[in-house]
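Undergrad: all I have is the shape, not the residue letters:
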């Protein structure tokens, strides 16, 4: 596993929140691109956790906006919300 500093991990999270591609994150924090991309595929690696923490914060904000828009009657948002429900049901193995 890569030995990343606390500052690098924070930067990874912040850039992932802004939906920056992993290879560009690697360049910005000064590590090998291919090694970093491989690192975020390793379960429980600090880089993966930081990356997905940022990414998921952004996804949560987006989904909150879609849920609010759907509740306010937006048909496209309602369609997207139905898609999220179907996706979640597949992960839960419910029909």
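TA: Ah, there it is. Quick caveat, the model's predicted, so the values are computed rather than measured. Numbers count the residues shown, from 1 in each chain.
Undergrad: make it CA atoms for all contacts and neighbour counts henceforth
TA: Noted.
Undergrad: so the most centrally placed residue in the chain: helix, strand or coil?
TA: Closest to where the C-alpha atoms of the chain average out (CA atoms, centre = their mean) is residue 55, at 2.3 Å. Put simply, residue 55 is helix when judged by DSSP: H, G, I helix; E, B strand; the rest coil.
Undergrad: wait, doesn't it sit right on residue 16?
TA: Yes. Proximity of residue 55 to residue 16 meets the contact threshold set by CA atoms under 8 Å, at 4.9 Å.
Undergrad: where do the strands sit along the chain?
TA: With strands called from DSSP state E, the chain shows none.
Undergrad: another one to put next to it:
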């Protein structure tokens, strides 16, 4: 608690000298408890947030791939060049 030193003689008015070290101890203890309480509350919020916000992935009801109605596609320009045949390890056609 707060220490009080009495420095009064008989018949004189009592003077109180407060020891400020004790005040600093209590202020430090209050700050420590508030930091500890804040850290516990913050960690609790992290745990609750991580549990409640887990994304749930569900499969689609239909098929993932669907074949096109007209599988012909488009013919691209510059097909059949020797560069593309070399990449596939084929000999280019001699024209």
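TA: Perfect, thanks for sending it. Keep in mind the model is a prediction, meaning the values are calculated, not measured.
Undergrad: TM-score for this pair?
TA: Superposed pair, TM-score by TM-score structural alignment, normalised by the length of structure 1: 0.31. Supporting alignment: 39 aligned residues with a CA RMSD of 3.1 Å.
Undergrad: show the contacting residues for residue 30 of structure 2.
TA: Residue 30 of structure 2 sits next to no residue when contact means CA atoms under 8 Å, 6 or more residues apart in numbering.
Undergrad: buried residues in the host helix or strand of it?
TA: Per DSSP states H and E, residue 30 of structure 2 falls inside helix 20-52. For helix 20-52 of structure 2, a neighbour-count test (16 or more other CA atoms under 10 Å) marks nothing as buried.
Undergrad: which helix or strand lies directly C-terminal to it?
TA: helix 82-87.
Undergrad: report how many residues lie close to residue 84 of structure 2.
TA: Residues lying near residue 84 of structure 2 (other CA atoms under 10 Å) number 13.
Undergrad: check the gap between residue 22 of structure 2 and residue 5 of structure 2 for me.
TA: According to CA to CA, to the nearest Å, residue 22 of structure 2 and residue 5 of structure 2 sit 13 Å apart.
Undergrad: and residue 37 of structure 2, by the same measure?
TA: In terms of CA to CA, residue 37 of structure 2 sits 34 Å off from residue 5 of structure 2.
Undergrad: residue 31 of structure 2 too?
TA: For residue 31 of structure 2, the distance to residue 5 of structure 2 - CA to CA - is 26 Å.
Undergrad: before we move on, what about residue 36 of structure 2?
TA: From residue 36 of structure 2 over to residue 5 of structure 2 (counting by CA to CA), the distance is 33 Å.
Undergrad: how about residue 82 of structure 2?
TA: 103 Å.
Undergrad: and the two? Which one has more around it.
TA: Neighbour tally, residue 82 of structure 2 and residue 5, criterion other CA under 10 Å: the higher count belongs to residue 82, 15 against 12.
Undergrad: nice, that's everything, thank you.
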